[in-house]
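Colleague: Pasting the sequence and the predicted model now:
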Amino acid sequence: MSVFFEKVILQQQQNLPFVLYCKPNSDTIIGMFQQNDNLYEAVDFTEKGFVFSSFDGNKTFLIPENESKILGVVWEKEEFEFSEYIKQIPNVSNKNNFESIVAKGIQAIENNEFKKVVLSRKETIELENFDLVVTFKKLIQLYPTACVYCFYHPKVGIWMGATPEQLVKANVNVFETMALAGTQKDYGSEEIVWGQKEKEEQQFVTDYIVEQLNEVALEVSVTEPYSLKAGSIWHLKSDIWGVLNAGFSLKQVVQLLHPTPAVCGLPKEASKRFILENENYDRTFYTGFLGELNSSFAVDSVSSSLFVNLRCMEIEIDAEQHTAKANLFMGCGITKDSIPEKEWEESVNKSMTMKKVLK
């Protein structure tokens, strides 16, 4: 095992915070190893380090550059077996509960409470012989176009994921973001055909983001939607970029964008309120955001690269009982054309993203 991953294991054994991450289409893994167990927070987004924020925005933790040892290693492909996770008979109660919440969301849309809402569920699976390093390597190998990360803090827990969605990338006053919505399973077809529901959902997201950014930007440009593959799932994506007006900060841009319509809904406040009142569990860091904040070690100039915390899981380890379990999170964009049973199936398909690396 490399010195880099030996450092990871030692850091965890010493109960010291760290984050590992590999940005999309990169072959470099960066590790930030905090030298104490303090729980730092990002307050005004002028801090430097790796930020990890919750869905509700009430917790924005930071592994600071100036309190950490920073290492990088070139990732080398290894031989792993990825057996298909066998779909088990769904828990009838979980299925019924999720479909009931989706139906309630559709009814709220028909009542003109909002145009779209993203509803999610949590699924817990028991783990045998969980290996943090192996699981992280598997994520990188399976999802090279995603931002793959592992965040550990003894006062927060262990989170891992492979997210395809950039919240915002910023360098001085130039920014990039994306609109990502619509989902379908990959069946190996060369031609991806999108239905009206998915096209409409993606347009909702694009229009909202452009409208928000027009408040703070000199100009905003956007591409036509195109298909993007993330593991075994296809999405519709549009790239968005622009230049900030003088006087606007990164924190203001993040507050405008987060949570995005792709993880919350439209309008934001009404859909967010519906989520908090009806999902029946606390998302915590699922659909929050994470990434480099004012990083100066990865590029020539200071830049920030933040991602939405999708395709993720929380790992709970009971050292005394020698047991571990993973909490998986899956969300679906609900519009007036949604069908509860199909949304359940979509959530099951999405759960395979993390299950593949846990076998």
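Modeller: Arrived safely. Residues are numbered from 1 along each chain as shown.
Colleague: contacts, neighbours, all on C-alpha from now
Modeller: Fine.
Colleague: Let me see the ranges of the helices in this protein.
Modeller: 3-13, 92-110, 132-142, 196-213, 250-257, 268-278, 340-358 (DSSP state H).
Colleague: would you turn those into JSON lines with mean neighbour count?
Modeller: Formatted as JSON lines, those follow (neighbours: other C-alpha atoms under 10 Å):
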{"stretch": "helix 3-13", "mean neighbour count": "13"}
{"stretch": "helix 92-110", "mean neighbour count": "17"}
{"stretch": "helix 132-142", "mean neighbour count": "20"}
{"stretch": "helix 196-213", "mean neighbour count": "18"}
{"stretch": "helix 250-257", "mean neighbour count": "16"}
{"stretch": "helix 268-278", "mean neighbour count": "17"}
{"stretch": "helix 340-358", "mean neighbour count": "20"}
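Colleague: Include distance to residue 327 when you put those into TSV, please.
Modeller: Formatted as TSV, the helices of the chain follow (distance: least, C-alpha to C-alpha, whole Å):
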stretch	distance to residue 327
helix 3-13	20
helix 92-110	14
helix 132-142	14
helix 196-213	27
helix 250-257	26
helix 268-278	19
helix 340-358	10
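Colleague: closest one to residue 72 among the ones you listed?
Modeller: Closest to residue 72 of the helices of the chain is helix 3-13 (C-alpha to C-alpha; 7.8 Å).
Colleague: next up, a second structure to put side by side with the first:
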Amino acid sequence: MKRLFNKIKTHYSSKLPFVAYHKPNTDNVSAFFMEDIALSFVSNFEEKGFVFAPFNSDEKAIIFSEEKSLMMSEELQLEAYVLQDTILKPDYLSKEKHIKIVKKALEKIKTHELQKVVVSREELLDISEFDLVELYKKLLSSYKNAFVYVWFHPMVGLWLGATPETLLNIEGTSFKTMSLAGTQVDVQNKPLIWKSKELEEQQLVTNFIENQLVDIAGNLNTDKTETVKAGNLLHLRTKVSGDLNNSSSLEELIRALHPTPAVCGLPRELARTFLFENENYDRSFYTGFLGELNLQDSKDVVKSSALFVNLRCMRIQNNKAAIFVGGGITKDSDAANEWEETVFKAKTMKRML
């Protein structure tokens, strides 16, 4: 791993674009290193490379082109890190703002304008100095079952994350996706009980995915809902698979899925409008998606893409780390509890700093 980490360090200090990433439950870290700082954007999702897409699907996704990149892959070999919870004073102003937006969302849900909306916030932390490679090593060591990445472009910024949620895995025309919703803290020796609020939230996401896919895919199969662990949190997950119709494209499939109700809400367009009008900050690439686009081995004619929802992430800029967190609001939500959920989620990234 030393060669790849050194390349990350030199590229970052030279202000050159790169991305390094580890896919869930694999043994390698892969990377794209660019020598050209010009921004390139996806036009139709037929490009090959690494894609980084914002939450707002009306905005363009950035592509690190395979043909313009030096690509590396090395076996993951890291020591374990002992992490400490960061103790910070409560941000009462942020709490007040977040609870106010959640209550407004609940009013919309009670009038049946919305079924669900995912309200998020950013939390800013001062970091006078940090070691990028050490920070990335901590993420890799702590979240081996997540998509763990560091992404940098001098014209966009520095992002890191460890996300548990797959947007889409596709090989040829066969694809897998998932609904991931519901959150609780993993407490040892405590019986695991999912309340109706989390179960309903999860089912809404699953139903949305099935409905979005019915006209563009066949052989749809929905697995049983299961509990998965991501860091110190537990989530409900339902896997969905199928085959893309011959008349449909990867772009149609991506547009059908992104953004899912797990990061936006239902109905999707009404929820997006509510968020743009009320969150009062730019999500940017938080709750967007990122990953490999249309890559193939030299011996394989079948293209494959592996895309992940950008959750549990941070942006580092001007000696500040912006940590992004949110939660799904349904009719059974409690505003104070929703605030506490974001506090628990924020610890995932705070523990790294």
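Modeller: Sure thing, it's come through. The structure presented is a predicted model; accordingly, all values stated were derived computationally and were not measured.
Colleague: Quantify their similarity with the TM-score.
Modeller: The TM-score (TM-score structural alignment, normalised by the length of structure 2) is 0.97; 351 aligned residues with a C-alpha RMSD of 1.3 Å.
Colleague: out of the helices of structure 1, which comes closest to residue 67 of structure 1?
Modeller: Between residue 67 of structure 1 and the helices of structure 1, the shortest separation by C-alpha to C-alpha is 14.0 Å, and it involves helix 3-13.
Colleague: how much does that closest one stray from structure 2?
Modeller: Here helix 3-13 of structure 1, set against structure 2 after superposition, deviates by a mean of 1.3 Å using mean C-alpha distance after the TM-score superposition for structure 1.
Colleague: quick one: contacts of that helix?
Modeller: Residues from elsewhere that reach helix 3-13 of structure 1 (C-alpha atoms under 8 Å, 6 or more residues apart in numbering): 17, 18, 33, 71, 72, 73, 133, 152.
Colleague: Can you say which of these are buried?
Modeller: 17, 18, 33, 152 (16 or more other C-alpha atoms under 10 Å).
Colleague: I'd like those written out as TSV, with distance to residue 202 of structure 1 added.
Modeller: Output for these, formatted as TSV (distance: C-alpha to C-alpha, whole Å):
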residue	distance to residue 202 of structure 1
17	37
18	35
33	38
152	33
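Colleague: Now the two most distant members of the residues you listed.
Modeller: Farthest pair in these, by C-alpha to C-alpha: 33 and 152, 9.8 Å.
Colleague: Quick one: the strands in the stretch 51-200 of structure 2, in order.
Modeller: Assigned by DSSP state E, counting those that start in this stretch, the stretch 51-200 of structure 2 shows strands spanning 62-65, 69-75, 116-126, 147-153, 157-163, 166-171, 174-185.
Colleague: Give me the contact list for the fifth one.
Modeller: Contact with strand 157-163 of structure 2 is made by 136, 139, 143, 146-152, 308-317, 349, as judged by C-alpha under 8 Å, 6+ apart.
Colleague: quick revisit: of all the strands of the stretch 51-200 of structure 2, which lies closest to residue 208 of structure 2?
Modeller: Nearest to residue 208 of structure 2, of all those, is strand 174-185, at 9.1 Å by C-alpha to C-alpha.
Colleague: where does the closest one sit relative to the chain's centre, distance-wise?
Modeller: 11 Å (C-alpha atoms, centre = their mean, to the nearest Å).
Colleague: packing partners for that strand?
Modeller: Secondary-structure packing of strand 174-185 of structure 2 (3 or more C-alpha pairs under 8 Å, 6 or more residues apart in numbering; DSSP states H and E): strand 166-171, helix 196-213, strand 233-244, helix 335-350.
Colleague: mean deviation of the last one from structure 1?
Modeller: By that I understand helix 335-350 of structure 2. In the superposition against structure 1, helix 335-350 of structure 2 averages 0.3 Å from its aligned positions (mean C-alpha distance after the TM-score superposition for structure 1).
Colleague: now do the second one
Modeller: If you overlay the two and look at helix 196-213 of structure 2, the average distance to its match in structure 1 is 0.4 Å (mean C-alpha distance after the TM-score superposition for structure 1).
Colleague: likewise the shortest one?
Modeller: In this overlay with structure 1, the average offset of strand 166-171 of structure 2 from its partner residues is 0.7 Å by mean C-alpha distance after the TM-score superposition for structure 1.
Colleague: now the angle from that strand to strand 174-185?
Modeller: 160 degrees (axes from the mean of the first three to the mean of the last three C-alpha atoms, to 10 degrees).
Colleague: In PyMOL, how would I select the buried members of the contacts of strand 157-163 of structure 2?
Modeller: In PyMOL syntax, the buried subset of the contacts of strand 157-163 of structure 2 is picked out as below (16+ other C-alpha under 10 Å):
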select buried, resi 136+139+143+146+147+148+149+150+151+152+308+309+310+311+312+313+314+315+316+349
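Colleague: distance of the residue nearest in space to the middle of structure 2 from residue 64 of structure 2?
Modeller: For structure 2, the residue sitting closest to the mean C-alpha position, by C-alpha atoms, centre = their mean, is residue 310 at 1.8 Å. Distance of residue 310 of structure 2 to residue 64 of structure 2, given as C-alpha to C-alpha, to the nearest Å: 17 Å.
Colleague: which residues touch the nearest residue to residue 106 of structure 2 once chain neighbours are set aside?
Modeller: Sequence neighbours aside, residue 331 is the residue nearest to residue 106 of structure 2 in space, at 6.4 Å (criterion: C-alpha to C-alpha, 6 or more residues apart in numbering). The contact partners of residue 331 of structure 2, taken as C-alpha under 8 Å, 6+ apart, are 106, 109, 110, 115, 116.
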